[in-house]
Each structure stands twice: as structure tokens, then as C-alpha cells.
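[1] got a structure for you, letters missing:
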């Protein structure tokens, strides 16, 4: 007992704050594939967007250290609010030292906005709270007018570069997947994609739309129990399982024809079609569906609101905005479908229909000589069973 007490007294006092191993990556999308629960995510992500924040929350990180400001003030981005609301500490604006001096596995301690490495102060940032996030969002909203002006100029530049594709469909490749007259469901692993896919189950079951996965959206379809018909994207965030599921592959390339994702498919001996375009992969998927004659395009997880457009950056915002104008007559957001669409046959109606069919079948069988013999046989067996039960209980 004395030895144990002495050991407890000699143990060094526990230092305040959060202490955990780190996982470092300048691209948050790549980091979320490697980070483990309980680790500290070290990122360099100005204006942390909603999708990245939700991915970090899903990874159950212990804390997030950001070399850049999580909110620059350009627009009210949603990422910091999501992290802080989930109870994940966010230390902001720590500078490039955290990216240059840290490696995966280094043990950090965070306390009151200070980052310690081996008891050495490495960087000082701002620990975000609900109050600081709300104040930053209020300031950012005031800057929306400037962002919209910049967006207008960027949109005109994008339209000049891509007018032939947007207006006339020039450059859209030929594919073997037939879309003429069919509904197309375009799935992006973005905002609330899981919830949207769940609510659309009755629609998918009844209309059998063509399923298009945009990069990781193909894995979202597989996770939901569906097999994509078409996979569109730069192929950097889609799994090998999805690529080999039998879907036709369309590689989104830069306007000059460069396609970094093409080398991966060639290593896997997979055939693909190249689609050079300056927009985003979700825009390419919508333009492809529209050009190939889809009668309706239902979008899951895509960007729909002004803040969501801004979360993509001005260039991505311009391409998405113009693409939506181009296919607007056919495009429906998944949330609208789930709210307006109701299955034409409810579960209760199906149950009543089956019950009526069973009753009709029994009546029809009972009207035949063979059916009468069969029911007489059942009555004899029932009476015999009752007799045996009575005999058993009486004994």
C-alpha cells in the first residue's frame, strides 16, 4: 500500500488542455480519409466549408488546428459553426509553423489557443467559441455585396470561355449509357446526401432513374444499396470498388485535355470517356445528362443556396450558377422531390390489397369440389388437434 501511494505521489501532474496524436494534411479532403477518432486534425483551410467540417465531425476528431483563418470574412462560411456546435475545439489562424514543423503521429497539446509540441510552444491561434463564430459570421455577411460583384465578373469570364459548351453542347462526348427520355439522379457527396437518398427511396423504386455518381457520390450510391450506371469526375475521391462496379466512367479533364485521374483508370485497365470542361464535376454530370436527353435531372447533395455556392469559391460558383441556368427546366433538387413526391401506393394500401387477394383466393378454392375436400380435411385436422390438447390438459 505504501509503495502504491508513493508511486501516485511521484507521478507528474496532468497538464491542462487536450493532448493527442496529430494527422497533418494541407487538403482537408485527403486528411479525412486518414485521420482516426481521437486524433488532432491539422489543416490549412481558409474559409472552412460545410462539407469538410461535416466530414471532420464524422471522423470524430479530438480537435482541429487550422493554419489559416477558418473564416476570412469574405462570406459567412458554415464550417466553423458546425465544428464548434459538435463540441470539437477549433484553434484558428495558427500560421504555417503547424504545417511545416509537424508530421503525422506527433503529440500535441492544445490549451487556450496555444499549441504545444514536446512542452514547447509551437504556435498561438484563436480558440473559437459559439460567440466568436457568431461575431465572425455577422461581419462576413456584411461583405456579401463585394463577393457578389466579384462573382458577376467571374461569371462573365467563365461564360466567354465556355459559351459553346453551355449554349450549344459543343464538346460533350458520346457515351454508351442511354438517357433519352429517362430521369437522371445525380448524386454528389455533399450537403445532406445521406438523408436525401433515404427520403428518395420510394421515388427511386417507382421511377427507376438513371443513377449518376459524381466522384465519391458513386460510393454514396453503393452505401445506399444502389449500383451507379454512370460515374463522372476526376476520379480522385472514388473507391476502387465503385470504379469496378460496372458503371460507365466519364473522366472530367481540364480544358487543355489534361486528366490526372486517367492514369489511375489505366493502371486498373478500365475503359473511360474523356470530358474536357472548365466547370466542376457536378456541373459536367448535369450538362451530360441534359445533352443526352434526360427528361428530368434530380440533384442529391449539390449546391443550391448562395452560401453553398460561395463555399465552392468564385470560379466554382460561376460554373454551377450557369449550369443551373442551362439545365434549369429539367433540374429538381432532391429536397424538393422528397417534399412534393409521395408514393402512389401506400404500405396500408398494399397490405389491404394482399389481404383482399388472399380472401378471394380462399373463396374461389372453397367453391370447387377439390377445395371442399381440402377444407374438410383441414377441419378434421383442427378438430383432432383440439381433442389432443384437451386430453393433454385433462391428464
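    Looks like it arrived, so ask away. Since the structure is predicted, the reported quantities are computational estimates derived from the model, not experimental observations.
[2] make it CA atoms for all contacts and neighbour counts henceforth
    Noted.
[3] okay but residue 196 is in contact with residue 301, surely?
    Yes: the pair residue 196 / residue 301 is scored as a contact, 7.5 Å apart, by Cα atoms under 8 Å.
[4] identify the contacts common to these two.
    residue 334 (Cα atoms under 8 Å, 6 or more residues apart in numbering).
[5] could I get the buried residue list for the helix or strand hosting residue 338?
    If you go by DSSP states H and E, residue 338 is part of helix 334-340. By 16 or more other Cα atoms under 10 Å, the buried positions in helix 334-340 come out as 334, 335, 337, 338.
[6] next up, a structure to set beside the first:
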């Protein structure tokens, strides 16, 4: 299996970095509060690429992780993303990081230490290109164990959710019409902004059902669209987007508990629940397939084995089986953009313009009005030549 290689980058400066501390044990939730220049304080073992991309996009000054950003279980891509972007990463700072820091504290990062005022509150390991490369190389050696665990998780999920996968049992009755239509499912994942941008002509022409998975609904609104449906646990969708009029489907646990429903009640927004052990993006695909969508286009979702492992969750087994279930109608956004992109050469465009001009000329020549117009033009041309002849 081919993995991304670590490009040579300039190592981050080892001088002190000052900023405001923003803390959250869930990186996805923290990103919504971060501002450029803040220092992100996270508790994220095996930092994945999606989380790292979001931290880089916000413009954080540094990332402080209470846990190891790479545990060695598999070659996760998050540390590489941060190092290549020049964002200082301090690892394995310990639980004291969350005990000694408070939201909004002005802090400094000096070498491998975290300071509040002149007091060192935590020390960790400062990562650079070389240390990340070593961790990636060590992790590759453990891939076989992870693949075995992935296969075991897949079989366990199949036992739990075979009725949903095979017969659609448990899929809620929704108002949004999918039958015979294309469905565009947006997850705030890998390269989602670029994919949405290249799909604009496709969306204009086919007018697919727009489904936002959690923060993917905000991504649709940011791109200028209004989602038809929002599905997920509702922990990373803004209040304004939840009130946009889209149909809401809350991802619930298999036993029926749906923590996201409390937020819907608070906002007075009607919602359905969808109990299942799968991920929210998988539920969106299964729902679209069960309701008769003719094509499912995925933006920002997980498509390769490295991306499955990069999420670092047993639940990713559902993603593998879901793709087997809906694979006949599932297309990645990058594939749609390549297939849909117009490839008109310059010579073809010139030929088209010349043909249009010739057609207009023929129409003018055979019509009565056209003949009269040509006679006027001919007389004007003769007069012009006569006047030029008089001058010379």
C-alpha cells in the first residue's frame, strides 16, 4: 500500500510563540471557536488529516496535544499535515495541560514547554519533519495488525446491522424526494471546498438533492447552496444552518438514544431520528439509496484504505460495507468533475464561431430585409470609394 511521502520542509522556528489558549477535547468542536493566531489545545491521539487540515485552515499559531499525535498503530496523516504547513506541534503534554490551562489564557510555547506567565505548566515533545517521518516509518510496520482489526470490526458491524444493509430496515420515512434524482452528499472532509467548487456546473444542470452531513451542511451554505437535508449527530452544525428549512435527521445510537435531539428541541426545529451503529456519512448514503436516488455523489468522504485507517475508529468498518451496498450508484466528487468537465479545444470554438457567422450571413442574403440592407451597405461602400477617389 502506497502512503504519502513526507516532503522536505523548513523546520519550525524554536523561538517562543505567544497566543490565546482555546481548549476542547474534541478537535472538531474546537475548530468552530478558533481564530487566527490562537493556540489550539487538544486531546487527540492519532491526529487525523481532516482535523489537521481544519486547524491549518483556521490559522492557528501552534497545536498542543495532551496525547501522542501518532501512537504508532498506523501511519496517520495529521502530524505530517501540520509540520508541512509550518504549524508547531507539541505532543504528549499530559493531562496536566487541561488541568492547568483555562479557555482564553494568554500562554507561550517555548521550545517543548508551555508557559503561563513565567511558570512552566507542561512539557512535551516538539515534532518536526524528521520525527514525524520516523513515526510514520515505524507505524507502517504495524499495518498488518490494524488490517486484521479492521476486518474483525467489519464482521462485527455486519452482524449488528445486516437488516439495515440488506433490507433497509430502520431507515426513517422522510419528506425529501430522492426517487429518480441525483443526490450530492457533502462531508466536511478531505478537499471538500475544492470539490464543491468544481461541481458548480453539475449542480446547476442536474439540481441534485443536497445533503449535508453535520458540518457539511455549513459547507453547502458557505458555497452558496441551501441543503435539502441535514443528517448527523448535530455537534458541528451552526444554529443558523439548522434553521434554514432543511429536513433534519438526527443520528442516534442503536439503542435509540439521540443526544442531538436535545439541541433540536432547544432550537424548536422538528427532526427525525435514525438509530444505527454506522457513521453519519454512511447513514446519508444508505438513506439516499433506500429512497431511490439514481446517483450518489460524495464530497469530502473517505475513499481509500489509508483514509479509513486515518480516522482511527472501529466504526469505519461501516464505511467499507456501505460502499459495497451502494457502490453501483456511488461516485466520488473528483470523478464527477473529471467526467463532467468540458474539453472544448480552441480550434473547435473558432469553427463554431465561423459557422455561426456564415449562418447569419446566409440568412441575411436570402431574406427581403437582408437584401435591402445589403443594397444600402453596397451603396455606402461605393460612396466611400468615390469620395476617396476625389481626394487623390
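    It's in. The model shown is predicted, which means the values in this text are computed figures rather than measured ones.
[7] between residue 196 and residue 301 of the first structure, which one's more packed in?
    Neighbours were counted for residue 196 of the first structure and for residue 301 using other Cα atoms under 10 Å; residue 301 has more, 23 against 20.
[8] any idea how far residue 282 of the first structure is from the more buried one?
    Per Cα to Cα, to the nearest Å, residue 301 of the first structure is found 10 Å from residue 282 of the first structure.
[9] shared neighbours, those two?
    Common contact partners of residue 301 of the first structure and residue 282 (Cα under 8 Å, 6+ apart): residue 188.
[10] ok so, going back, and the helix holding residue 338 of the first structure, what does it pack onto?
    helix 193-199, strand 296-300 (3 or more Cα pairs under 8 Å, 6 or more residues apart in numbering; DSSP states H and E).
[11] which secondary structure state does the nearest residue to residue 209 of the second structure once chain neighbours are set aside sit in?
    Spatial nearest neighbour of residue 209 of the second structure, chain neighbours left out: residue 183 (4.5 Å); criterion: Cα to Cα, 6 or more residues apart in numbering. Of the three states, residue 183 of the second structure takes strand under DSSP: H, G, I helix; E, B strand; the rest coil.
[12] now the strands for the stretch 201-350 of the first structure?
    Listed in chain order, the strands of the stretch 201-350 of the first structure (DSSP state E, counting those that start in this stretch) span residues 210-214, 230-233, 248-253, 273-276, 296-300, 331-333.
[13] let me have those in a markdown table, extended by mean neighbour count.
    Conversion of the strands of the stretch 201-350 of the first structure to a markdown table gives the following (neighbours: other Cα atoms under 10 Å):
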| stretch | mean neighbour count |
| --- | --- |
| strand 210-214 | 27 |
| strand 230-233 | 27 |
| strand 248-253 | 24 |
| strand 273-276 | 20 |
| strand 296-300 | 24 |
| strand 331-333 | 18 |
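[14] closest one to residue 367 of the first structure among these?
    Closest of the strands of the stretch 201-350 of the first structure to residue 367 of the first structure is strand 210-214, at 47.5 Å (criterion: Cα to Cα).
[15] packing partners for the closest one?
    Short answer (3+ Cα pairs under 8 Å, 6+ apart): strand 210-214 of the first structure packs on strand 183-188, helix 217-223, strand 230-233, helix 281-291.
[16] ok, which of these comes nearest residue 342 of the first structure?
    strand 183-188 (16.6 Å).
[17] for the helices and strands packed on strand 210-214 of the first structure, which one sits closest to residue 356 of the first structure?
    So among these, strand 183-188 is nearest, using Cα to Cα, at 33.9 Å.
[18] gap between that closest one and the chain center?
    13 Å (Cα atoms, centre = their mean, to the nearest Å).
[19] quick one: buried residues of that strand?
    183, 184, 185, 186, 187, 188.
[20] nearest residue to residue 143 of the second structure in space, please, no chain neighbours.
    Excluding the flanking residues, the one nearest residue 143 of the second structure by Cα to Cα, 6+ apart is residue 74, at 5.7 Å.
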